[in-house]
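Visitor: kindly return the folded structure for what I paste below:
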Amino acid sequence: MRMSLMETEYQDPDRRHLPLDESRLFEITTKAAEHMNIDHDKFLHHLGVEYLKLCLSEYGRSIRMMGSNIVEFLSNLDGLQEQICKSEKFLDQVPPSFRCEYDKNKVTLHFYMERRNLLYFYSGIISGLSEIVFLRDAKVELLRTENSLTTHHIFTIDAAVDSTKIQSQCRICTSQDSLSNNPSDSKIGVSTFCKTFPYHIIFNRKLQITQLGVGLMKTIGKEVLSGEFLFTKYFKVVQPKTDPVTLSALLSRVNFCFTLETKSCYRGSNVLSQVR
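Guide: So this is what the prediction gives:
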């Protein structure tokens, strides 16, 4: 009876984008797990996999364009959700936020969400992404925390690796072993690069500016050359909200489009950029 009411309610096209109440979903899945005599966390995990299949049946092409591997996909997700939430249908919703750290064959996913009762549901979605979309067997594990009020949760994603074979490349992220860190190996000279990309900025791990495009040099070059080289002295990050501005904060939003505003006497000049 309860399930029939839910199906009728959410098959209505005008209600399909409404968020499902967490306590109600938790109650329904608890009853279903008891009826099927399986662990509730496992039930939520399988439900997440089935939910992903449902999304793929309707939005499969768009989902597969989000990245060539699971790290790229999860890193792109916040930027997509930021645009979706501008729609009137989703104005009242607060989607989860993601940040990835990865090493060879292992991803640590920092997951920010208030609905902690549904964490295993999301672990199922992540497993489905790895296995169905990217064709990679992976073990997804939730690292439990003793703080029941935290909104910061951590998943680990481990690739299934054949121990009998030597693995030269990461199976769940993009290998960058072939990329050089030596500027002299670049195929384009600094002068040409600065003219080709007149509004680019390059800074080091301490956020000290090391290179500016010719367009920005005309705007703030004199100040930069005569004073400190600190990025935060000359630019304000307008979008996305980043406070404080640190290297890790910028890297966690690596696939976002950034809007920068120049400070001091050049206040009001906007630059649209993307961290690379």
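
Visitor: drop to CA atoms for contacts and neighbour counts, all remaining ones
Guide: OK.

Visitor: quick check: residue 145 vs residue 8, distance?
Guide: 37 Å (C-alpha to C-alpha, to the nearest Å).

Visitor: same deal with residue 224?
Guide: Counting by C-alpha to C-alpha, the gap from residue 224 to residue 8 is 63 Å.

Visitor: when these two are compared, which one has more neighbours?
Guide: The neighbour comparison of residue 224 against residue 8 (other C-alpha atoms under 10 Å) goes to residue 224, with 17 against 9.

Visitor: and the more buried one, how far from residue 158?
Guide: Counting by C-alpha to C-alpha, the gap from residue 224 to residue 158 is 44 Å.

Visitor: list the contacts of the residue most central in space within the chain.
Guide: What sits nearest the mean C-alpha location of the chain, by C-alpha atoms, centre = their mean, is residue 75, with 2.9 Å. For residue 75, the contact set (C-alpha atoms under 8 Å, 6 or more residues apart in numbering) comprises 98, 99, 100, 252, 253, 254, 255.

Visitor: for the last one, grab the count of nearby residues.
Guide: The local packing count at residue 255 equals 18, with neighbours defined by other C-alpha under 10 Å.

Visitor: please apply the same query to the second one.
Guide: A count of nearby residues for residue 99, using other C-alpha under 10 Å, gives 21.

Visitor: and the third one, by the same measure?
Guide: The local packing count at residue 100 equals 20, with neighbours defined by other C-alpha under 10 Å.

Visitor: could you also give me the structure for this next sequence, so I can compare it with the first?
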Amino acid sequence: MNKWEKSVLHEGTDFLVFQSYHDDKTFALVGAVCAVSGIPLDTVLEVFGEYFVQYCFRHGYDQLLRTLGKDFISFIQNLDALHANLQRTYSKLRPPSFRCERKDADSVYLHYFTERTGLHPIVKGVVKVVAREIYNQVAEMEVISISKQQIEGGLDQEHVIFLVKLKDIDKKKILDNCLNVFQSNGSQTSLNTSHFCKAFPYHIVFDENLEIKQCGDMIPKILHMCLKANTSMTTLFDITHPPMKFKLENILTFINSVFYLGVKNNKNAETRLFLRGQMLWIDDLRLMMYVCSPRLSSLLELKQLNIYLSDIPLYDVTRELILLNQQRIAEIDIAKKLDETTAELKITSRLLAEEKQKTDNLLFQMLPQKVADELKNGRTVKAEKFADVTVLFSDIVTFTDIAAACTPLDIVRMLNELYQRFDARTSEHDVYKVETIGDAYMVVSGVPEAKKVHAQPIAKFAIDMIKEASNVKSPATGKPLQIRVGIHSGPVVAGVVGVKMPRYCLFGDTVNTASRMESHGEPGRIHISPTSYSLLKDDHYVFRDRQCIEVKGKGSLHTYFLVGENGRLLSEPEDIFRNLTILKNDIPVNGSVTETVSYDNYNDEITPIKINVVLQDDGQIPRNNSNIVDRETKNLKTRSRTSTMCNLL
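Guide: Okay, the predicted model is just below:
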């Protein structure tokens, strides 16, 4: 993720080109950039100013900027007019105003007016790039003063004065020494007032008292009135841009700005008429001349204002602008919709990716990831044979009675709580949950990825299952649940069954035998087959020897109860199987001095208790039970609140 993406993420907002944003968001973004980059605020703003000019160059404004002025000063003097034009596209633009005042041949004072305070470092960045890229000059800038300027009738402005020094400057680019030879050609070709007013139908000349001294032929027509001599400008117009009261000193402050005058007598009309033009101060006559044109942007406005194209002089580009703007409006609408659609697509794409991830997670819970990926890619999943796996089945003791005594909703809640606990343990022990049917829970290790060590994870998982089940209470009795667990190891065939609702299933005698181990098991105990026992007996697990039992469909099998591992023994239920021989590393625990531990099911504390056991040979131990261990465990029952286990440490 780059720094811009980090900044947007830090600020929490995405940005569209044709969308306007409150300054709070702009400053928040700038603050985020400062926080991410560690760069001071003024430096970030100045760098942004430099980047902004380059951005404009890359996005089609380079020719416009390079032809804005013949030299640096004329470029700055015409920025206000450029901003006024851009307001047609960006209607909520609040542009600054610029004015140059020459200090000497190599430097100028740059006056910067804005209602948005604190952004003047951007101007430094913009000016430096403009001087370097357009005029091949090096601009050195220094802030001379920053003050608040009160503009009567308008918003308070921040007035910043820069001293701009231009190095290696070609003076011909600044000083225009070419004189107009016709300026002193006498008066024989001078236009009289009548001809002037006809040639320039949209102009107004007024004095220092704002009284009209002269106007073009079209001014009375668009005002729908005959003008009397010395009519005040303020009775006919108000200045809408720059925002200010109609006073001469205000006009002189923003003399480089494009001035918009709104006609007062049609305020209630469907469309108000505005004049757009330039104020020219004629110093020797002490007069101000406003050269303007009707501000029209569409054919619809012409119709609403009852103005025709013929009312606009042929030399006035307003004609072309109206026609071009009609086309531009359509293009902007398309671009804006495209921009918005692109942003929506990005959001939709991100949401789609999130939903796809959720779908994949759900699919991976139903099917192994390897199998799910094959199905997603449209490939057929072939059945696989796994030579060595360990399968576990479990069910809830007296589930039928619980279901009969409780509502279906209570049963669902109980199973959901129990299976959530089991599911969490599957991830911990890296075993695969095959399915749940009612109260039956089936897991396997060694599928879908073959493993050399597969019985041990299942054994650890089974021990945790017994403990987790005791933490869930029966809705019928309020007592902890008991489960039966059966484990068997052997070969299986695994594959996907079904199309509409594909399931990953295991087949083979190993599955049947594991199910038989569970059905022939006992409440609260882990019943394992001789095959699984052979894989676990040397790994510090503790068993009780159940001896041979008749298993449906299997005949006589020598089975075992897994009761724990070193340091982690289960609390055995109070049943007859507590008297069975305890096996550790395939050796009956019946000789020398050993340690017995009691495992408290409530607080998981282990209390060692030493007992003495008479040493006997294996051949002397009866195969049906161990009376030695039985005698010793009887003694221990009075020394612990819970049942006891033997634990060789």
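
Visitor: re the thing from before, the residue nearest to the centre of structure 1 -> structure 2?
Guide: Using TM-score structural alignment, the partner of residue 75 of structure 1 in structure 2 is residue 80.

Visitor: where does that match sit: helix, strand or coil?
Guide: Using DSSP: H, G, I helix; E, B strand; the rest coil, the structure places residue 80 of structure 2 in helix.

Visitor: top helix in structure 2 by residue count?
Guide: helix 318-366 (DSSP state H).

Visitor: now structure 1
Guide: Per DSSP H, structure 1 has its longest helix at helix 40-64.

Visitor: pull the residues that contact that helix.
Guide: Residues contacting helix 40-64 of structure 1 (C-alpha under 8 Å, 6+ apart): 29-30, 33-34, 118, 120-129, 133.

Visitor: what's the answer for stretch 87-98 of structure 2, then?
Guide: By C-alpha under 8 Å, 6+ apart, the residues outside stretch 87-98 of structure 2 that reach it are 18, 20, 76-77, 79-80, 83-84, 86, 110-115, 254, 256-257, 332.

Visitor: among the residues you listed, which are in strands?
Guide: Using DSSP state E, the subset of the contacts of stretch 87-98 of structure 2 located in strands is 110, 111, 112, 113, 114.

Visitor: show me which of the residues you listed are buried.
Guide: Buried members of these, scored by 16 or more other C-alpha atoms under 10 Å, are 110, 111, 112, 113, 114.

Visitor: trace the third one over to structure 1, please.
Guide: Residue 112 of structure 2 maps onto residue 110 in structure 1, with residues paired by TM-score structural alignment.

Visitor: one step back: compare the contacts of residue 75 of structure 1 with structure 2 and list the overlap.
Guide: Compared against structure 2 with both residues aligned by TM-score structural alignment, their matches' C-alpha atoms under 8 Å, these retain 98, 99, 254, 255.

Visitor: what would those look like in CSV with distance to residue 49 of structure 1?
Guide: Below are those laid out as CSV (distance: C-alpha to C-alpha, whole Å):
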residue, distance to residue 49 of structure 1
98, 19
99, 21
254, 27
255, 26
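
Visitor: ok, the residues you listed vs residue 263 of structure 1, which is closest?
Guide: residue 254 (22.6 Å; C-alpha to C-alpha).

Visitor: residue contacts, the nearest residue to that closest one once chain neighbours are set aside?
Guide: With C-alpha to C-alpha, 6 or more residues apart in numbering as the criterion, residue 254 of structure 1 has its nearest non-adjacent residue at 5.3 Å, and that residue is residue 275. Counting by C-alpha under 8 Å, 6+ apart, residue 275 of structure 1 touches 250, 251, 253, 254, 255, 256, 257, 258.

Visitor: okay, and which of those map to helices?
Guide: Filtering these for helices - DSSP H - leaves 250, 251.

Visitor: which among the contacts of residue 275 of structure 1 end up buried?
Guide: 250, 251, 253, 254, 255, 256, 258.

Visitor: with adjacent residues omitted, what lies nearest to the fifth one?
Guide: Sequence neighbours aside, residue 76 is the residue nearest to residue 255 of structure 1 in space, at 5.7 Å (criterion: C-alpha to C-alpha, 6+ apart).

Visitor: residue contacts, the one you found?
Guide: With C-alpha under 8 Å, 6+ apart, residue 76 of structure 1 has these contacts: 66, 67, 255, 256.

Visitor: now those residues in CSV, with distance to residue 203 of structure 1?
Guide: Formatted as CSV, the contacts of residue 76 of structure 1 follow (distance: C-alpha to C-alpha, whole Å):
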residue, distance to residue 203 of structure 1
66, 27
67, 26
255, 17
256, 17
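
Visitor: which of those residues lies closest to residue 178 of structure 1?
Guide: Nearest to residue 178 of structure 1 among the contacts of residue 76 of structure 1, with distances taken as C-alpha to C-alpha, is residue 67, at 20.0 Å.

Visitor: pretty sure the closest one sits against residue 73.
Guide: Yes: using C-alpha atoms under 8 Å, residue 67 of structure 1 is in contact with residue 73, at 4.5 Å.

Visitor: now do the contacts for the nearest residue to residue 106 of structure 1 once chain neighbours are set aside.
Guide: What sits nearest to residue 106 of structure 1 in space, not counting adjacent residues and going by C-alpha to C-alpha, 6+ apart, is residue 158, at 4.6 Å. Residues near residue 158 of structure 1 by C-alpha under 8 Å, 6+ apart: 105, 106, 107, 138, 139, 140.

Visitor: just checking, residue 393 of structure 2 is part of a strand?
Guide: Yes: checked against three-state DSSP, residue 393 of structure 2 lies within a strand.

Visitor: which residue in structure 1 lines up with it?
Guide: Using TM-score structural alignment, residue 393 of structure 2 lacks an equivalent in structure 1.

Visitor: setting aside sequence neighbours, what's the nearest residue to residue 393 of structure 2?
Guide: Residue 393 of structure 2 sits nearest to residue 442 (C-alpha to C-alpha, 6+ apart), 4.7 Å away.

Visitor: under the alignment, what does that neighbour map to in structure 1?
Guide: Counting by TM-score structural alignment, residue 442 of structure 2 has no partner.

Visitor: that older thread, most widely separated two among the buried ones among the contacts of residue 275 of structure 1?
Guide: Pairwise over those, using C-alpha to C-alpha, the maximum falls at 251 and 258, 11.8 Å.

Visitor: now residue 180 of structure 2: how far from residue 199 of structure 2?
Guide: In terms of C-alpha to C-alpha, residue 180 of structure 2 sits 21 Å off from residue 199 of structure 2.

Visitor: in terms of neighbours, single out the busier of those two.
Guide: Between residue 180 of structure 2 and residue 199, counted using other C-alpha under 10 Å, the more crowded position is residue 199 (14 against 8).
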